[in-house]
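Visitor: A predicted structure for the sequence below; I have some questions about it.
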Amino acid sequence: MTDANFQREVIESEFPVLVDMWAPWCQPCIAMKPTIRELASELSGEVKVAELNIEQNPFIKEKYHIDKYPMLLIFVDGKEVERLVGLKSKEYLNDAIGVYIRDQTRAEQ
């Protein structure tokens, strides 16, 4: 994901979006990549998972005041609803995003 497509991919998404704000120099960010990618695969069709290199995308970094890493933002209906900072387990992330999947399912019924 990039500054250029953030609006379309995140703000306009019909699904909840988990955005991984990472930096190439951030070892915890790199360590968490396999977990993020597993979640993306497992939650496909329910949640969009996106990765944003904040070094290459300064507009989003500044707009959302990204100053700690790793930083994960959850968006629902175009709005930031949760911010997770630091290395997190797959179970923790699944629980965090799971709340919004259930909320979205209820809203559609």
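Guide: Received it, and whenever you're ready, just let me know what you need.

Visitor: going by C-alpha atoms from here, please, whenever you check contacts or count neighbours.
Guide: Will do.

Visitor: next, count neighbours for Ile11.
Guide: 18 (other C-alpha atoms under 10 Å).

Visitor: thinking it is in contact with Phe75, fair?
Guide: Yes: with contact defined as C-alpha atoms under 8 Å, Ile11 reaches Phe75; the gap is 7.4 Å.

Visitor: element containing the residue positioned nearest the centre of the chain?
Guide: In the chain, the C-alpha closest to the average C-alpha coordinate belongs to Val19, at a distance of 1.8 Å (C-alpha atoms, centre = their mean). Element membership of Val19 [criterion: DSSP states H and E] is strand 17-22.

Visitor: buried ones in that strand?
Guide: Neighbour-count burial for strand 17-22 flags 17-22 (criterion: 16 or more other C-alpha atoms under 10 Å).

Visitor: could you list every residue that touches Met71?
Guide: Contact analysis of Met71 by C-alpha atoms under 8 Å, 6 or more residues apart in numbering lists 20-22, 83-86.

Visitor: please give me every residue in contact with the nearest residue to it once chain neighbours are set aside.
Guide: Nearest non-adjacent residue to Met71, counting by C-alpha to C-alpha, 6 or more residues apart in numbering: Val85, 4.7 Å away. Contact analysis of Val85 by C-alpha under 8 Å, 6+ apart lists 68-72.

Visitor: next, the one to line up against it:
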Amino acid sequence: MAHQVTDADFAAQVLASDKPVLVDFWAEWCGPCKAMDPILEQVSADLAGKVSIVKLDVDSNPSTVTQYGVRAMPTLIVFKNGEPVDMKVGAGQSRVQLVKWLEGHAA
């Protein structure tokens, strides 16, 4: 299961990480977000040790959502060295597409 982050621990868990972090901005009421869960679980296993995958509930963490301009769910943002470096919006990615995308940031 992907680790949950909040406004309170976002800086420590994501921005201070020594490896790339994929943040899944999601909501409980979002069907496409729930559809992405098993794919993200597989990707997390595929890339264990190379990329961290965390989830941030947009309804409970408005500060981080506002800071990064997230307006649609799911939004996936890759952070590297404390900075957002890439983003995908929507649930259209397959496991293979996500692994390939993230491997490019883990290199």
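Guide: Received it, and whenever you're ready, just let me know what you need. Model, not experiment: these values are computed from the prediction.

Visitor: mind checking the TM-score on these two?
Guide: Put the two chains on top of each other and the TM-score (TM-score structural alignment, normalised by the length of structure 2) is 0.92; 102 aligned residues with a C-alpha RMSD of 0.8 Å.

Visitor: secondary structure added to the contacts of Val85 of structure 1, as a markdown table?
Guide: A markdown table is the format used below for the contacts of Val85 of structure 1 (DSSP: H, G, I helix; E, B strand; the rest coil):
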| residue | secondary structure |
| --- | --- |
| Lys68 | coil |
| Tyr69 | coil |
| Pro70 | coil |
| Met71 | strand |
| Leu72 | strand |
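
Visitor: would you show me how to pick out the buried ones of the residues you listed in ChimeraX?
Guide: A single ChimeraX command selects the buried members of those (16+ other C-alpha under 10 Å):
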select :69,70,71,72
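
Visitor: please identify which of the contacts of Val85 of structure 1 is nearest to Glu55 of structure 1.
Guide: Relative to Glu55 of structure 1, the closest of the contacts of Val85 of structure 1 is Tyr69; by C-alpha to C-alpha it sits at 11.9 Å.

Visitor: what's the closest non-adjacent residue to the residue mapped onto the closest one from structure 2?
Guide: Aligned by TM-score structural alignment, Tyr69 of structure 1 pairs with Met73 of structure 2. Closest residue to Met73 of structure 2 apart from its sequence neighbours, by C-alpha to C-alpha, 6+ apart: Trp26 at 5.6 Å.

Visitor: and the equivalent of that neighbour over in structure 1, how close does it get to Lys79 of structure 1?
Guide: Trp26 of structure 2 maps onto Trp22 in structure 1 when the alignment is built from TM-score structural alignment. Distance from Trp22 of structure 1 to Lys79 of structure 1, counting by C-alpha to C-alpha, to the nearest Å: 20 Å.

Visitor: sorry, back to before: next up, the contacts around the residue nearest to the centre of structure 1.
Guide: Going by C-alpha under 8 Å, 6+ apart, Val19 of structure 1 touches 49-52, 72-75.

Visitor: so where does the equivalent of Glu55 of structure 1 over in structure 2 fall, helix or strand?
Guide: Structural alignment (TM-score structural alignment) places Glu55 of structure 1 against Asp59 in structure 2. Assigned by DSSP H and E, Asp59 of structure 2 falls within no helix or strand.
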